[in-house]
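# predicted coordinates and the sequence they were generated for:
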Amino acid sequence: MTNILHKCVNCPFMYPFLLCATVAVTAGYKPVILVHGLFDGPGQFSSLIKFISKSHPGTTAIAIDLYNEEDSIQPLWKQVEGFKKAIHPIMQNSSDGVHLICYSQGGMICRGLLATLNDHNIHSAIFLSAPLAGQYGGLDSKYWWSAMPKKMLYLFCYTAIGQMVSICNYWNDPYHQRLFLSGNTYLALLNGDRTHTNITAWKNNFLKIKKFVMIGGRDDGLISPWQSSLFSFYDDKGEVVDMRNTNWYLKDVFGLRTLDLRKDLVQCEFDGIEHVKWPHVQEVYTGCIEEWLRT
């Protein structure tokens, strides 16, 4: 691996199997739960599993086998409910807590989990190149709607039909925020951009985590802007606003600023890595992930 730049801000396994109703948890390290990205499945974590197995022998790891491949475009609230049913028994059998690693679109699913799981015991929540603040670009031309110019996609995404497609649940058009606020039923609620009755409960659930780790890099090539993986995003002029200057941070709507002030928020930048390679680069594991699996 060449041309890799690693920068960490606030920085100080497994054996995959199909999910069963109950999971036997190995004593020692906390179990690790992995949530895959768009158009993929648990096999996406084969390299990451080897890294953790080598550095943390005996660690139990569960790569959740749900909403794989074509099914991954289903609406995110539906996926969140499915993953909650799969993950909750693992937590109940893990009295010391669990770690969560969420890759790409899986990070958006995990955001819903952290908000709505009232009794979760997630210790470290690690987001690997996930469009945390939203996506505006980086479309796959596999479907007709993704072949539309990104400047026009809001016409589809912010409709009831569009919200039945996963990527539209986190499509964040900086030039059409009024329509985003009125038409988006997922990200706008999680970010607190649109007020709702659950916002306080969701914030309390979010703040139960001990560490929130964000990993991304400028050579990702898919997450747009790439800084979304570090919770920064475009303003209405197309300029990227740093996380700490965004409304959701300054107003601490869902707890991001509180985590930062607690020193429990980590931003880890790795340059020189394409999006599809994130789970397979050992330097990313040793530089940004391994430390938080020891706690």
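That came in fine, so what should we check first?

# can we go C-alpha only for contacts and neighbour counts from here?
Will do.

# next, count neighbours for residue 212.
The local packing of residue 212 (other Cα atoms under 10 Å) involves 22 other residues.

# wait, residue 178
Residues lying near residue 178 (other Cα under 10 Å) number 11.

# also residue 161?
10.

# same check, this time on residue 183
For residue 183, the neighbour count with other Cα under 10 Å is 19.

# now the one 10 residues further on
Residue 193 sits with 16 neighbouring residues when counted by other Cα under 10 Å.

# and for residue 147?
Here the count is done by other Cα under 10 Å, and residue 147 has 12 residues near it.

# surely it is in contact with residue 138?
No: with contacts counted by Cα atoms under 8 Å, residue 147 stays clear of residue 138, the gap being 10.7 Å.

# let's bring in a second model and compare:
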Amino acid sequence: MISIFVLSQPPIVFLHGFNSNASLMDLAVNITKQQIPGVYAVSCEIGNGVPDSIFTDLFWQLEQLKICIKNDPQLQNGFIGVGHSMGAYLMRGYLQNRTSDMPRMIRFISVAGPMAGEFCGIKSSCNELWDAMKLMDSAELAYSHFVQKHFSLSNFWRDPYEPRAFIEAKTHLSYLDNEVEHNELFKENFCSAELIVLFGSQNDGIIVPYQSSFFGQYENGDDDQVSDMRDRDVYKYDKFGLKTMHQQGKLIMVETSYKHTEYFHSVKFLSVELIKWIKTDE
């Protein structure tokens, strides 16, 4: 006999990040099933995993995520989306881009996601992951069609010294931030989630600045000073619903002490800190 609790608990979709594949989420899937008996939990794969996570653009990767979710009969009545790093960014993309024929994302949980982009290398220090972007020492190269098409990380590279080039290149992040061609559906969809939870850490080591996990970004013309999300124009003008969700108390920010690669290998994080936001009775 299935309990009423299980019936009320939405299924869970996990999504891996850059240079990874669906197997990274195996521990999270297994712990979730142990903690919530009878729940449906699945890890989506983006294309062929590692190579496609690196060498394809995020417009294409988002379409693959849509296919994974739309084609799963267990998800048709809605689901909770949990993403790590670039996977969290893509989950945000699904939330904002959802059309009426696609399953609803009931909750969105971002774990160390670059919600406001990434930049490093002038005053700020870079992890070796970002060496390829550091080599592109001009916005003209970093935002070129070839790089944007063939290197996923470039799609949310937000150069604070070249804010106009970031938008004019129609980067994927400028698209999600509704700074290219305003789409009211992006805001409507973002605000359709009952809850958005953002995990981030000063010890992250990959997301730069780490406040990007909380929609913070470097101030224009500087990669030393960080603007809180509330000081950004996308918040002030509520371009995609960030201000609305925050003021309604539906945007939760959780600061942790984890390094970027520790989250989905930590039993404590998965079974205690993450599960409380996955369980809908919590």
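All right, it came through fine. Note that this is a predicted model, so its numbers are computed, not measured.

# how about the strands in the stretch 1-150 of the second structure?
In order along the chain, the stretch 1-150 of the second structure carries the following strands (DSSP state E, counting those that start in this stretch): 12-15, 41-44, 79-84, 105-111.

# what lies in contact with the last one?
The contact list for strand 105-111 of the second structure (Cα atoms under 8 Å, 6 or more residues apart in numbering) reads 78-85, 88-89, 91-92, 95, 192-200, 213, 263, 277.

# again, 7 Å this time
Under the contact criterion Cα atoms under 7 Å, 6 or more residues apart in numbering, strand 105-111 of the second structure has outside partners 78-85, 88, 95, 193-200.

# what is the end-to-end distance of stretch 36-54 of the first structure?
Stretch 36-54 of the first structure has an end-to-end distance of 21 Å (Cα to Cα, to the nearest Å).

# which part of the second structure matches it?
Residues 16-34 of the second structure are where stretch 36-54 of the first structure lands when matched by TM-score structural alignment.

# now that stretch: buried residues?
Within stretch 16-34 of the second structure, the residues that qualify as buried are 16-18, 20-22, 24-29, 31-33, counting by 16 or more other Cα atoms under 10 Å.

# likewise for stretch 98-111 of the second structure?
98, 102, 103, 104, 105, 106, 107, 108, 109, 110, 111.

# before we move on, what about stretch 102-110 of the first structure?
Neighbour-count burial for stretch 102-110 of the first structure flags 102, 103, 104, 105, 106, 107, 108, 109, 110 (criterion: 16+ other Cα under 10 Å).

# any idea what the first one aligns with in the second structure?
Residue-level alignment of residue 102 of the first structure against the second structure, with TM-score structural alignment as criterion, gives residue 83.

# now its match, nearest residue through space, not along the chain?
residue 15 (4.7 Å; Cα to Cα, 6 or more residues apart in numbering).

# next, count neighbours for the one you found.
If you count neighbours by other Cα under 10 Å, residue 15 of the second structure ends up with 27.

# neighbours of the corresponding residue of the first structure for residue 174 of the second structure, how many?
Counting by TM-score structural alignment, residue 174 of the second structure lines up with residue 188 in the first structure. Neighbour count for residue 188 of the first structure, taken as other Cα under 10 Å: 22.

# what's the distance between residue 188 of the first structure and residue 284 of the first structure?
When Cα to Cα is applied, the distance between residue 188 of the first structure and residue 284 of the first structure equals 30 Å.

# ok, back up a step: and the furthest pair within the buried residues of stretch 98-111 of the second structure?
For those, the maximum inter-member distance is 23.3 Å, found between 102 and 111 (Cα to Cα).

# can you list contacts of stretch 177-187 of the first structure?
Stretch 177-187 of the first structure is contacted by residues 158, 159, 163, 169, 170, 172, 173, 188, 193, 194 when judged by Cα under 7 Å, 6+ apart.

# isn't residue 31 of the first structure right up against residue 58?
No: the criterion here is Cα atoms under 7 Å, and residue 31 of the first structure misses it with residue 58 at 9.6 Å.

# so for these two, which sits in the more crowded spot?
Using other Cα under 10 Å as the criterion, residue 31 of the first structure and residue 58 rank with residue 31 on top: 27 against 18.

# now that one. Nearest residue, chain neighbours left out?
Distances taken as Cα to Cα, 6+ apart place residue 60 nearest to residue 31 of the first structure, at 4.8 Å, with adjacent residues excluded.

# isn't the one you found right up against residue 28?
No: contact criterion Cα under 7 Å: residue 60 of the first structure and residue 28 do not qualify, at 9.4 Å.

# so these two - more neighbours on which side?
Under the criterion of other Cα under 10 Å, the comparison of residue 60 of the first structure against residue 28 puts residue 60 first, with 24 against 13.

# picking that back up, now the strands of the stretch 1-150 of the second structure as TSV including distance to residue 254 of the second structure?
Output for the strands of the stretch 1-150 of the second structure, formatted as TSV (distance: least, Cα to Cα, whole Å):
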stretch	distance to residue 254 of the second structure
strand 12-15	19
strand 41-44	23
strand 79-84	14
strand 105-111	9
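
# go ahead and confirm residue 82 of the second structure touches residue 15.
Yes: under the criterion of Cα under 7 Å, residue 82 of the second structure makes contact with residue 15 at 6.4 Å.

# can you give me the strands in the stretch 151-295 of the first structure?
211-216, 233-234, 240-241, 265-271.

# right, so of those strands, which gets closest to residue 85 of the first structure?
Using Cα to Cα as the measure, strand 211-216 is the one of the strands of the stretch 151-295 of the first structure that comes nearest residue 85 of the first structure, at 22.4 Å.

# mean deviation, that closest one versus the second structure?
Once fitted to the second structure, strand 211-216 of the first structure is off its aligned match by 0.6 Å on average (mean Cα distance after the TM-score superposition for the first structure).

# so what's the gap between that strand and the chain middle?
In terms of Cα atoms, centre = their mean, to the nearest Å, the centre of strand 211-216 of the first structure is set 9 Å apart from its chain centre.

# now do stretch 44-54 of the second structure
Mean C-alpha position of stretch 44-54 of the second structure versus that of the full chain (Cα atoms, centre = their mean) differs by 16 Å.
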